[in-house]
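> Below are the sequence and a predicted model; questions follow.
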Amino acid sequence: MKKFILFFILATFSVIAQAQSGYNYYEWGFGGGIGYGKGYTDTKKQDYHPIFNVNIAYNYNPYLPIALEFQLGTLSGGGRTRDKDASGRQYKNNFKALILHSDFQAGDLIDYSDNGILNVVKNFYLGTGIGAVFNSMKDIQRTNLYIENGPIGTTRGFEGKDKSVNMVLPLRIGYEFKIYDDYDQVGYTITIGYEHNYTFGEGLDGYNDDPQIFKNNAPDQYAHFTLGFRYNFGNTVSYNKLIRNFKF
């Protein structure tokens, strides 16, 4: 009888300890990813390119990472023939960006305990932030190849800068897959997302012409689909809700 009671007590404490461990998370994360996207600039035609990133994140809680991200990629568009651009504009921008952003996941807002569907929904996120994009034109057509209403042989140069810096506002949406380690904490994450970046300026394509001459509906933008991986580490911190639901 004593052995049975002892076994029952040990089993109870084991279950409690396992449940308690599901409340903990790591304070920091480090990762990277690859995206595939294009610019939305003043040229009609835009090309798709890979965009790479590395980031370090402070996990304010398990559903609110705040990350400093470095991006590296290429944006290009237009063409020197009229079927690609009416004026023969073409650009290639090997850009870099430094962005501070946070992703607010549904799990911080909803009660997902003992609910299989909400345990899936809890990992969807919306995010935003602020940053800067550093533009560097590696190929750009500065002369109008098809100027209209002018004497034969005349040209008009396109205005703009080969190198510039613009503020950028990211809008992010996606889903995070949490991978738990032996301590039932989120040791790794895999994210699938979409990011649309609005810039405050006209530097992505290197063109900044008079909008009365060249129609310009909006500031330059770029967007990409992303696949990311992050390794979590550092201090163990407790959260007020069970992060890992052992029933699902």
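Sure, I can see it.
> from here on, contacts and neighbour counts on C-alpha atoms
Fine.
> can you map out the strands along this protein?
24-40, 46-47, 49-61, 64-78, 90-105, 124-140, 163-180, 186-200, 221-238 (DSSP state E).
> Of these, which is nearest Phe13?
strand 24-40 (17.5 Å; C-alpha to C-alpha).
> Return the distance of the closest one from the chain's centre.
From the chain centre to the centre of strand 24-40 is a distance of 6 Å (C-alpha atoms, centre = their mean, to the nearest Å).
> ok, the residue nearest to His196 when sequence neighbours are not counted - contacts?
Excluding the flanking residues, the one nearest His196 by C-alpha to C-alpha, 6 or more residues apart in numbering is Ala223, at 4.2 Å. Each residue near Ala223 by C-alpha atoms under 8 Å, 6 or more residues apart in numbering is listed here: 37-40, 194-197.
> okay, now the one to match up with it:
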Amino acid sequence: MVSPYKAIDAGVGANLNTVMGDAETLKRTTGAHINFNYNLDMFTALIAEIQFGTLAGGDTYTTTTGREFSNNFKSFCVRGQMQVGKIFYRLPHAIQKAYLSSGIGGINNNITSINRMSFKLPGYSTAGRPKSTNFFVPLRLGYEYRIKNAYKEPILKIDLGYQHNFVLGDDIDGFTANKKDIYSQLSLGFKIPLFGQRW
């Protein structure tokens, strides 16, 4: 039996962020996201997403470089998403809702707090830009749980995902050093189907 679904979903959620950049100490920070989803079929979608929140890392006093920062960021990305059921439709229904997603995005960095000087190495400092914009490539693994009505149509989608963002630059921590930055996100989201009835 073919189940009905809506072509357009809208979603909101929360993120737990971690930066792997030029600051030695990792910190977890929070953020939020809003997205709109165009469902090509039951298993594939195109997603436009806005995120905002804080990225942070480092420790002024305990690390050799003294690097520490806080970044109030905003980002936008477009990505495609495909669930396991698109290819392996004979697997158990619960497994079919796992998905892989990737695309392209941009992040606007606003460094609100930073330490560039080292207390352990007198005279050592790290240069960088307090405001910048970088492109990034998101790679996301996740699972979507659907709550359905009596007609087997989804009325709420709960999304749990882990996203690794490969930044095509070295600015999200405010330090220009020797490697491009990466930030990861663990997210929980809720999507509501809006309109565009399909079968």
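It's in. Quantities reported herein were computed from a predicted structural model and do not represent experimental measurements.
> Indicate which one of the strands of structure 1 is closest to Ile147 of structure 1.
Using C-alpha to C-alpha, those put strand 90-105 closest to Ile147 of structure 1, at 15.0 Å.
> Distance check, Ile47 of structure 2 against Val78 of structure 2.
From Ile47 of structure 2 across to Val78 of structure 2, the span is 6 Å (C-alpha to C-alpha, to the nearest Å).
> let me redo that: Glu24 of structure 2
For Glu24 of structure 2, the distance to Val78 of structure 2 - C-alpha to C-alpha - is 30 Å.
> who's sitting farthest from the centroid in structure 2?
Residue farthest from the centre of structure 2, counting by C-alpha atoms, centre = their mean, is Pro122 at 37.3 Å.
> what does Lys157 of structure 2 align to in structure 1?
Matched to structure 1 by TM-score structural alignment, Lys157 of structure 2 sits across from Thr189.
> so how many other residues sit close to its match?
17 (other C-alpha atoms under 10 Å).
> List the single closest residue to it in space, sequence neighbours excluded.
Closest to Thr189 of structure 1 by C-alpha to C-alpha, 6+ apart is Lys178, at 4.8 Å.
> Quick one: map that neighbour onto structure 2.
Counting by TM-score structural alignment, Lys178 of structure 1 corresponds to Arg146 in structure 2.
> what's the answer for Phe134 of structure 1, then?
Superposed on structure 2 with TM-score structural alignment, Phe134 of structure 1 falls opposite Asn108.
> Tell me how far its match lies from Pro154 of structure 2.
Distance of Asn108 of structure 2 to Pro154 of structure 2, given as C-alpha to C-alpha: 34 Å.
> Could you do Leu194 of structure 2 as well?
Leu194 of structure 2 is 10 Å from Pro154 of structure 2, by C-alpha to C-alpha.
> Taking the centroid of structure 1, which residue is nearest it?
Note: structure 1 centre (C-alpha atoms, centre = their mean) maps to Glu195, 4.8 Å.
> number of nearby residues for the closest residue to Phe134 of structure 1 other than its chain neighbours?
Using C-alpha to C-alpha, 6+ apart and skipping the chain neighbours, the partner closest in space to Phe134 of structure 1 is Val165 (4.7 Å). For Val165 of structure 1, the tally of surrounding residues (other C-alpha under 10 Å) stands at 20.
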